[in-house]
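Just need the structure, nothing else, for what follows:
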Amino acid sequence: SGGLVLNGAEASAGGLRAAAGMYEQLKGEWSRKSPNLSKCGEALGRLKLALLDLNFLPTTGTKLTKQQLLLARDILEIGAQWSILKKDIPSFERYMAQLKCYYFDYKEELPESAYKHQLLGLNLLFLLSQNRVAEFHTELERLPAKDLQTNVYIKHPVSLEQYLMEGSYNKVFLAKGNIPAESYTFFIDILLDTIR
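Next up is the predicted model:
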């Protein structure tokens, strides 16, 4: 090939710059008032491959820097939110499975994400909407008691589950009117369809 052979560190530094550049493009598109979802989807696909190339996803056992972890976490968070706008449930579930690793396994090393509770709450709502109640309770056990009582994003699905248990379906309908984030509508609608 005649090209330069880079050592691992140089290759990953170049790869990191490329990934960071792609991420900036994704973020630019994503933060527009009405983002182009197919453009975001293409960028997410490319970034996922770039992260795998760089061994950024924590499964590889490589020690990752804070910068790398934050970049990967931000990308996965956009991916999870993008999946909801695309109404792509399997994709949402895949992004959340990876994100939970950042939220729980790396919580000592990383500053808390502004989206953490919103996405964990969405994940709880997702499990409820799929009637996966045992998993819902497993996820709740990972959260501090204080979040269950005071965090608006977590409290919402917790209350919904109580209403479902009590058979207070009118309260479930009312809960749609005071969702903590627009993205919650998607899974609440699925839940309401199930009840109907």
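
contacts and neighbour counts: CA atoms only from here.
Will do.

Buried ones in the lengthiest helix in the chain, by neighbour count?
Counting by DSSP state H, the longest helix found in the chain is helix 8-30. Using 16 or more other Cα atoms under 10 Å as the test for burial, helix 8-30 gives 12, 15, 16, 19, 20, 22, 23, 26, 27, 29, 30.

which residues sit in contact with the third one?
If I follow you right, that is residue 16. Residue 16 makes contact with 54, 68, according to Cα atoms under 8 Å, 6 or more residues apart in numbering.

Following the chain past the longest helix of the chain, name the next helix or strand.
helix 37-53 (DSSP states H and E).

What is the helix or strand that comes right after that following helix packed up against?
Moving toward the C-terminus from helix 37-53, the next helix or strand (DSSP H and E) is helix 66-85. Under the contact definition 3 or more Cα pairs under 8 Å, 6 or more residues apart in numbering; DSSP states H and E, helix 66-85 sits against helix 8-30, helix 37-53, helix 89-100.

how about 7 Å then?
If contacts are counted by 3 or more Cα pairs under 7 Å, 6 or more residues apart in numbering; DSSP states H and E, helix 66-85 sits against helix 89-100.

to compare against the first, here's another:
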Amino acid sequence: MASELRSLASELRTALHRKQLDTAASYLSRAKHILLQQNALIPTSSTPPQLVSLAREILELGALTSIRREDASSFTRYYQQLQPFYDAEGHLETTGSTSGLDLSTSQRSKITGLYLLLLLSVGNTSQFHTVLEGLVVEASLKGHNVEDDSYIKYPVELERSLMEGSYDKAWRETKSERVPSEDFSLFSNVLVRTIRREIADCSERAYPSLPISNAKNLLFLNSEGAVVEFAQERDWTLHDGRIYFPTDPESAAADEEQPIGQPEKEIVLSSATIIENSIGYARQLETIV
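Below you'll find the model as predicted:
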């Protein structure tokens, strides 16, 4: 059984390298069936160290397969399945029972960094900090800094930028060479969409309208055509090169009380100013909440 699992793990790595995701999923199904037969999907004190490492490697490859299939729910399940294996291997290291234990294939920091990025992309900051605090404690016990690991540092710096309201800085980070691997870029794209929605929500509340040209940079979109498509998805009105946001009934009532003859304030701002004002508004909303 162990030799068959090793063979499946090798074939799984090859399929992932070649981006043959359906083939990888087939290998995963077979490997997990064998692990289930061996009662090795959850490690126990009686599980041989060699089998612990092999099962952990297969589950990690499963997690990466899920990411490349853009299946966040499946990735989360794999992440949760992996925690007992990481704990078991840590315990074996502590007790010196490392005979047969293979840590050279461990992708723990990468899987954990990806999970942090997923939490960030869906706005689950409480769980993000819970996981991070555990990593900080563990690293300090080993005399390390958690941000020495590039896989962990990347989501931590992104979260820091978002908490500061520096959406433009966070966006630049997702496009920079500091993205640790191609797998991270998948969740980075999800995060960019989340940031874009946040800015759009704030803009709707902050402005009656914006020029399409300004909205392109504000929303980190590549063309005015992409702005038009995004505007249509949100039911924004387009007219004479401007986006008109839905009118809030309370705001409309206030506008009706405006003195007759007072000119409507024209908002034509530079891209940088628009971003700054949107971020400021986001901070105000956060304070109110």
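
now the buried residues of helix 8-30 of the first structure in TSV, with distance to residue 151 of the first structure?
Output for the buried residues of helix 8-30 of the first structure, formatted as TSV (distance: Cα to Cα, whole Å):
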residue	distance to residue 151 of the first structure
12	38
15	38
16	35
19	33
20	32
22	33
23	29
26	29
27	27
29	29
30	26
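
quick one: which of the residues you listed is nearest to residue 61 of the first structure?
residue 12 (15.5 Å; Cα to Cα).

quick one: the nearest residue to the closest one once chain neighbours are set aside from residue 104 of the first structure, how far?
Once flanking residues are discounted, residue 12 of the first structure sits nearest to residue 54: 6.0 Å by Cα to Cα, 6 or more residues apart in numbering. Going from residue 54 of the first structure to residue 104 of the first structure by Cα to Cα, to the nearest Å gives 22 Å.

Give me the more crowded residue out of the two.
Of the pair residue 54 of the first structure and residue 104, residue 54 is the one with more neighbours under other Cα atoms under 10 Å, namely 21 against 11.

Just tell me what the more buried one corresponds to in the second structure.
Mapped onto the second structure by TM-score structural alignment, residue 54 of the first structure lines up with residue 38.

How much space separates residue 131 of the first structure from residue 172 of the first structure?
From residue 131 of the first structure over to residue 172 of the first structure (counting by Cα to Cα), the distance is 14 Å.

nope, residue 160 of the first structure is what I meant
6 Å.

In contact with residue 66 of the first structure, which residues are there?
Residues in contact with residue 66 of the first structure (Cα atoms under 7 Å, 6 or more residues apart in numbering) are residue 110.

Tell me the counterpart of it in the second structure.
Using TM-score structural alignment, residue 66 of the first structure lines up with residue 49 in the second structure.

Look at residue 131 and residue 172 of the first structure and report which has more neighbours.
Between residue 131 of the first structure and residue 172, counted using other Cα under 10 Å, residue 172 has the larger neighbour count: 20 against 13.

so which strand or helix has that one?
Using DSSP H and E, residue 172 of the first structure falls in helix 169-175.

For the stretch 101-250 of the second structure, which segments are assigned as strands?
209-211, 237-239, 242-244 (DSSP state E, counting those that start in this stretch).

To which residue of the second structure is residue 94 of the first structure aligned?
Residue 94 of the first structure maps onto residue 77 in the second structure, by TM-score structural alignment.

in terms of contact, does residue 67 of the second structure touch residue 75 like I think?
Yes: using Cα atoms under 7 Å, residue 67 of the second structure is in contact with residue 75, at 6.2 Å.

ok, how many other residues are close to residue 173 of the second structure?
18.

what's the answer for residue 105 of the second structure, then?
11.

Not counting sequence-adjacent ones, nearest residue to it?
residue 57 (6.7 Å).

got it, and residue 169 of the first structure?
residue 163 (6.6 Å).

That neighbour: neighbour count?
Neighbours of residue 163 of the first structure (other Cα under 10 Å): 16.

what sits against it?
Counting by Cα under 7 Å, 6+ apart, the residues that residue 163 of the first structure touches are 169, 171, 172.

Looking at those residues, spot the one nearest residue 109 of the first structure.
residue 172 (37.7 Å).

Trace that closest one over to the second structure, please.
So, by TM-score structural alignment, residue 172 of the first structure is matched to residue 170.

now swap in residue 19 of the first structure and tell me
Residue 19 of the first structure maps onto residue 5 in the second structure, by TM-score structural alignment.

how far away is the closest residue to its match other than its chain neighbours from residue 59 of the second structure?
Nearest residue to residue 5 of the second structure, sequence neighbours excluded (Cα to Cα, 6+ apart): residue 31, at 6.2 Å. Distance, residue 31 of the second structure to residue 59 of the second structure, by Cα to Cα: 9 Å.
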